[in-house]
Structures are given as structure tokens and as C-alpha cells.
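Undergrad: need a structure here:
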Amino acid sequence: MTALGVVFRPQLPPERLREVVRAAEESNLDELWLWEDCFYQSGIASMSAALAWSSRLRVGVGILPLPLRNVALTAMEATTLVRMFPDRVVLGVGHGAQDWMGQAGVRPESPLTLMREQLTALHALLRGERVTTSGRYVRLEEVALDWPPPSPPKIFVGAEGERSLRLSGELADGTVLHASHGPAAVRRARDHIDEGRAAAGRTDHHELVVYMHTTTGPDAQARLEREKEIWGDEPGPELGAAGDAGAVAEAALRLVDAGADRVILQHAADEPDLEGLVRFTAEQVRELVPPVR
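TA: All right, here's what the predicted structure looks like:
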């Protein structure tokens, strides 16, 4: 089934989250996604609150920057959430913006090496294994979770470059693509992911999460073009969605046809009514995007 969601961007004050979660829960939105952008909000703290304020809503974080985190702590936080809120946690990790990592004093010389080491250790810890490793960035000695999850959660990776996409295909269960990916870029990303999967001999389904710039209202198209300009995206009709439910659903289906399993509507910086966008997605767009997967 194709999942539809909305992102709560951390540029909004944390105290706004509760009302957005309430709107998502009441309208039966599939998923609400969060970001851990520096230096706004904690992804795990926000995720914990959103899960506690809801009873059925799936909550994703896409992504947690790996360089900021010791892998043992990430595993501890992930298993805590998975055990308390089974089947409602979607965990995404990634390189993080390198300038921000530099500001925090954790910018790695080799982001790919760090990601490989962290993903390998994180998977093992969440499988309940006892891990000893001495890598370039990850060093653990006899570390095991006392409360491992009953079954290990899927791990999604935020990736963009060809090598990162191949690594995601090799080691992750899914990939998160930012909103600068239109259908053609999604297809190219899927090709690189499949190269990594083939090299690793993986045959399981690799889920693809794609964010999509979305604006509504009478000035939707102008707002969409301003938003794309802010992000440095090329103008054009293939990227993002503006207008009514039909227009948004049509744009989402183009991403689904390109390989997306989950389409997450990304509101503009000037979005005046995020709760309204949440309800619009759940109550109007959802019925126009059939469960093709």
C-alpha cells in the first residue's frame, strides 16, 4: 500500500507539534514525519511526544544525523520506542548536513565509512546481538541491549549521492529521498539502490520514502515556485504539487509510478495552516491515491 504522510518541519516551534499530532490522529493520516535538523529540535524527543499523544498514528523520523550520535545510544532510543509503541515507529538515519556536523565538532573525514560502521552495528544491536567492534568511528566492547525489540525494526537511510544510495541498498531496509527528487530522479535513485542490493545479494523489498513540496490555496503555484527557489530546485511542473486534492494526488502518483512506497507532503516555509494541510491530505488526497503496492 502506498502510504501518505505530512512532515512537521522543525523550523516550527516544538509546542506546535501537539495540535498537528491531534489533527493527524483525528483525520486518520497514515504517517507524520519529523526531522532532526540542527539546531532546532531533538528528533527522538519529538517522536516520543508524538507517539504518546496518539494511539494509531505512525511516526517517522527522517533523518537522525549519524555523526551526532553514538550508535549504542541510537539503539537504546530506538528499542525503547519500538517496545512502547509497536508497529508505529519508522526510523531513518543519515549523514546529516556536513556544515552542521562541522559546527557541532563531529564532521567525519569519511561520511560513508561512518555510515557503514554505524549501520552494521545498529542492525546487530537491534537484532539482540552482543557487539564488539573497533572501527574508524564505531568502537564497542561487549555491548548488547538488555531490552532488544521483539523483532528488529526497519532502518531507513537518507541518501542522495550515488555511493550513499548504493550503500543504502546494501545495508538499509529503505531509503528516504528529499523533496528535490522528481519522478526521473526517483527512478535514478532506485537504480543506484538496486545496484547496492544486487551486490549484497538482497532480494527483500526496499521501501522508498519520498518527500514532496506541497502547497494549496489560491496562490499555491506561486508559493510552490518560491519554495523550490529557497531549496535551490529547478523550476518545472514535474517537481512538487500545487492546488487542490486532484493536483496533489496526481503529483503523488507520479512519484509512486517512479517507485515511491511512501509519499510525504512537505509544507512550505510560509504554510499558514499545517493542521489544515494534515486534514486535507488524510480526508481528500488519500482517497485519490489507491493502494497500488
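Undergrad: Going by C-alpha atoms from here, please, whenever you check contacts or count neighbours.
TA: OK.
Undergrad: Doesn't residue 140 lie inside a strand?
TA: Yes - membership of residue 140 in a strand is supported by DSSP: H, G, I helix; E, B strand; the rest coil.
Undergrad: And for it, the neighbour number?
TA: Counted with other Cα atoms under 10 Å, the neighbours of residue 140 add up to 16.
Undergrad: Am I right that it is in contact with residue 124?
TA: No - judged on Cα atoms under 8 Å, residue 140 makes no contact with residue 124 at a distance of 11.8 Å.
Undergrad: now residue 153, what's its secondary structure?
TA: coil.
Undergrad: Quick one: residues contacting it.
TA: Applying Cα atoms under 8 Å, 6 or more residues apart in numbering to residue 153 gives the contacts 82, 90, 91, 126.
Undergrad: Run a quick neighbour tally on the last one.
TA: Okay, so that is residue 126. 26.
Undergrad: I'd guessed it sits against residue 147; true?
TA: No - under the criterion of Cα under 8 Å, residue 126 makes no contact with residue 147, lying 9.5 Å away.
Undergrad: Helices of the chain, residue ranges please.
TA: 17-27, 43-52, 71-84, 98-103, 111-126, 162-171, 183-200, 220-231, 245-258, 274-280 (DSSP state H).
Undergrad: What is the shortest one packed up against?
TA: The one in question is helix 98-103. Contacting helix 98-103 under the criterion 3 or more Cα pairs under 8 Å, 6 or more residues apart in numbering; DSSP states H and E is no other helix or strand.
Undergrad: Now do it: distance to the chain's middle.
TA: Computed by Cα atoms, centre = their mean, to the nearest Å, the chain-centroid distance of helix 98-103 equals 20 Å.
Undergrad: Buried residues of that helix, list them for me.
TA: The neighbour-count check on helix 98-103 (16 or more other Cα atoms under 10 Å) flags 100, 101 as buried.
Undergrad: here's the other one to compare against:
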Amino acid sequence: MTSTAGPQLGVAFVPNQPPERLRSFAQAADAAGLDELWVWEDCFKESGIATATAALAFTERIRVGVGLLPVPLRNVALVAMEIATLDRLFPGRFVAGVGHGVQEWMAQVGARVESPMTLLREYAVALRRLLAGEEVTMDGRYVRLDRVRLDWPPNRPPALMLGGAGPKSLELAGRLGDGTLLGAALGDDQVESACRIITAAAEAGSASGAGPHKIVATQIAATGPGAQRRVDAELPRWGQVAGLGIAIAGDARVFAASIRRLAEVGVTSVVIQPTEDEPDLEGLIHFLGSEVRPLLAADQ
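TA: Predicted coordinates:
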């Protein structure tokens, strides 16, 4: 399973950083020539839509994605309105991802559902139809709409990304989405296994036909002095232990080699996630654009 084109290179603005750091971060990513900037909607830190909107306004060309909007927390009609508005304001630059959300957080706000899979399935179908400009009536287990139609749908329905972790969620994402967002802190074998499930489902599925299925993988990474120490300290925050080859620590050649391995198993976009204690966020972004990206471009 090999991707036919070189992977896109992006960076994540993780909400362990205060919102006021976003402007310089986003502008640095734009100036560095990176393909994508991903923001998160983690409870109870920062709004994904508000952050993405600001990042789009702060920049000129970089694509901005939300990974991901938790569907139990957000009414599907509201999300459709938000996606459509951003797509028309910034054509081709906004990428929306939706998923189950962290179940513990959903319980904290009274939004947890008995069947997250059923909710995501109903939600993805309704959201796609709304973004296509259809009038939608649905009486599902969780999603209920009565003759809802957007006044200002996207001029062209944008790709719909779904997030997933377990095999059933990955299969659903591959079948119903135009792309899949993988979780952070996954090893190469875990990514390869996920890609196989997603690709098989996408080939047999009923997505909108917006091109080849996209797979976005996030890699915790650090460069410079103390890089290995910093990624080793970061991994336990994501349920992983050091020494298993997860995350990237090293120079540009180490980064490029890791990104190439992911592309070879089917990943189409690699998003670099800085460690929480990254001492120079803009410096890391400049490194990605000036040193790592040229190595990847040389492969194409």
C-alpha cells in the first residue's frame, strides 16, 4: 500500500498553548510553506471553530483543519452552518473533521450517548447532505432534522474528515468519510494497520467521490538539544512509553525518513505535533519548512 504522491506536511497547534500564541504560530506556518495547520477542540481548552477561523484570517494560503469536532457536543445543523460559512469565506482552505470525542469529556457535559457509532454514522450522513445543499429530514436515533436546508451551502461540498481509533471507527471513517484523522502517538505498525482498515473500507464504501481517501497521521516530534528527552517525556501524556520508536527526535533527515515510512503505508498527510515543553515553536516550524520539506520535495 503506497501513496502515489508525496505526503502533505503540516503542524498542529495543540491547545496546551494559550490562544494568544496562535497568531505568530499560524503566520510562521504560512510563511514556512507548510501545507496544513491543524487545530484541536479539546475539552475544556479551546474552541476548534473559533481557533480555525482566527488562523484562516491570520494567514494567506495554508489550509487549516480542525481535528476534530466532537459530534455529541455539537448539533449537526450548527456544524454544517459553520463549515459552509468558513468554506465560502476561505474557499478551499478549511478542512473539517468530526468524531466521537473523548467519552469521559462527553459525560462531563451531559452529552455522552449510548451508541457513539450510531451517532457518528447518522451525523456523517446528515452533514454530507446538508453541505451538498439538500433539504434534509431525518428521524434517527440521535440525529433529528425537519426540512433543514442551508441558505448558503458551500459552492462545492468540501471533503469531510472523520476521526477514529478502534477498528470499527476506522472502518466507518473509511466508508463514510473523504478522509480519516488518526490519533497521536501511534507507532508505525499501528499506523499501517489503521491504513489497511481504512483503505479497504474506502474502496468498498460510499463516500462522496471527492478524490482518493486522505489519511492524516500526527507525529509528536522534537529537534535540537534534548530532543529525545523531550519526546520521551511527552509520550506518557498520550498513553505511550518511551523506547518503542514512537515519535520523532532528531535532525531533518530523521524527520524525513519517518514521514516517508508513513507515506509508504498509505498516509497522505503528516502533521508534526510539538512537545508541550517545546522551547521555540516558531523555530520548529521554520525547521520544518526550510530543512524537512526540501528533503521530501526531492523525492517527488
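Undergrad: got any residues that touch both of residue 126 and residue 147 of the first structure?
TA: With Cα under 8 Å, 6+ apart, residue 126 of the first structure and residue 147 have common neighbours residue 79.
Undergrad: Quick check: which of the helices of the first structure is nearest to residue 208 of the first structure?
TA: Closest to residue 208 of the first structure of these, according to Cα to Cα: helix 183-200, at 8.1 Å.
Undergrad: Give me the residue at the spatial middle of the second structure.
TA: residue 67 (3.8 Å; Cα atoms, centre = their mean).
Undergrad: who touches that residue in this structure?
TA: 38, 39, 40, 41, 48, 96, 97, 98, 163, 181.
Undergrad: change it to 6 Å
TA: 40, 97 (Cα atoms under 6 Å, 6 or more residues apart in numbering).
Undergrad: what does it align to in the first structure?
TA: The alignment partner of residue 67 of the second structure in the first structure, by TM-score structural alignment, is residue 62.
Undergrad: Can you give me the neighbour number for residue 123 of the first structure?
TA: 18.
Undergrad: Correction: the previous question concerned residue 204 of the first structure.
TA: Residues near residue 204 of the first structure, counting by other Cα under 10 Å: 8.
Undergrad: repeat for residue 96 of the first structure
TA: Using other Cα under 10 Å, residue 96 of the first structure has 21 neighbouring residues.
Undergrad: I'd say residue 192 of the second structure and residue 266 touch.
TA: No - in this structure residue 192 of the second structure lies outside contact range of residue 266 using Cα atoms under 6 Å: 7.4 Å.
Undergrad: Mind telling me what residue 90 of the second structure corresponds to in the first structure?
TA: Residue 90 of the second structure maps onto residue 85 in the first structure, by TM-score structural alignment.
Undergrad: hmm, I was thinking of residue 12 of the second structure
TA: Residue 12 of the second structure maps onto residue 7 in the first structure, by TM-score structural alignment.
Undergrad: Look up how far residue 114 of the second structure lies from the counterpart of residue 166 of the first structure in the second structure.
TA: Mapped onto the second structure by TM-score structural alignment, residue 166 of the first structure lines up with residue 171. Distance, residue 171 of the second structure to residue 114 of the second structure, by Cα to Cα, to the nearest Å: 19 Å.
Undergrad: And the two? Which one has more around it.
TA: Neighbour count, other Cα under 10 Å: between residue 171 of the second structure and residue 114, residue 171 has more, with 24 against 9.
Undergrad: what's near enough to touch the more buried one?
TA: 197, 198, 201.
Undergrad: What is the nearest of the residues you listed to residue 253 of the second structure?
TA: The closest of the contacts of residue 171 of the second structure, once distances to residue 253 of the second structure are taken by Cα to Cα, is residue 198, at 28.6 Å.
Undergrad: what does stretch 7-15 of the first structure contact?
TA: So stretch 7-15 of the first structure is in contact with 32, 33, 34, 40, 266, going by Cα under 6 Å, 6+ apart.
Undergrad: From those, list just the buried residues.
TA: Looks like the contacts of stretch 7-15 of the first structure have 32, 33, 34, 266 buried, using 16+ other Cα under 10 Å.
Undergrad: can you pull the contacts of residue 181 of the second structure?
TA: 163, 216 are the contacts of residue 181 of the second structure under Cα under 6 Å, 6+ apart.
Undergrad: Map it onto the first structure.
TA: Using TM-score structural alignment, residue 181 of the second structure pairs with residue 176 in the first structure.
Undergrad: Give me the distance between its match and residue 168 of the first structure.
TA: Relative to residue 168 of the first structure, and taking Cα to Cα, residue 176 of the first structure is found at 10 Å.
Undergrad: Mutual contacts of those two, please.
TA: residue 157.
Undergrad: Tell me the counterpart of residue 158 of the second structure in the first structure.
TA: Using TM-score structural alignment, residue 158 of the second structure lines up with residue 153 in the first structure.
Undergrad: Kindly report the same for residue 106 of the second structure.
TA: Counting by TM-score structural alignment, residue 106 of the second structure corresponds to residue 101 in the first structure.
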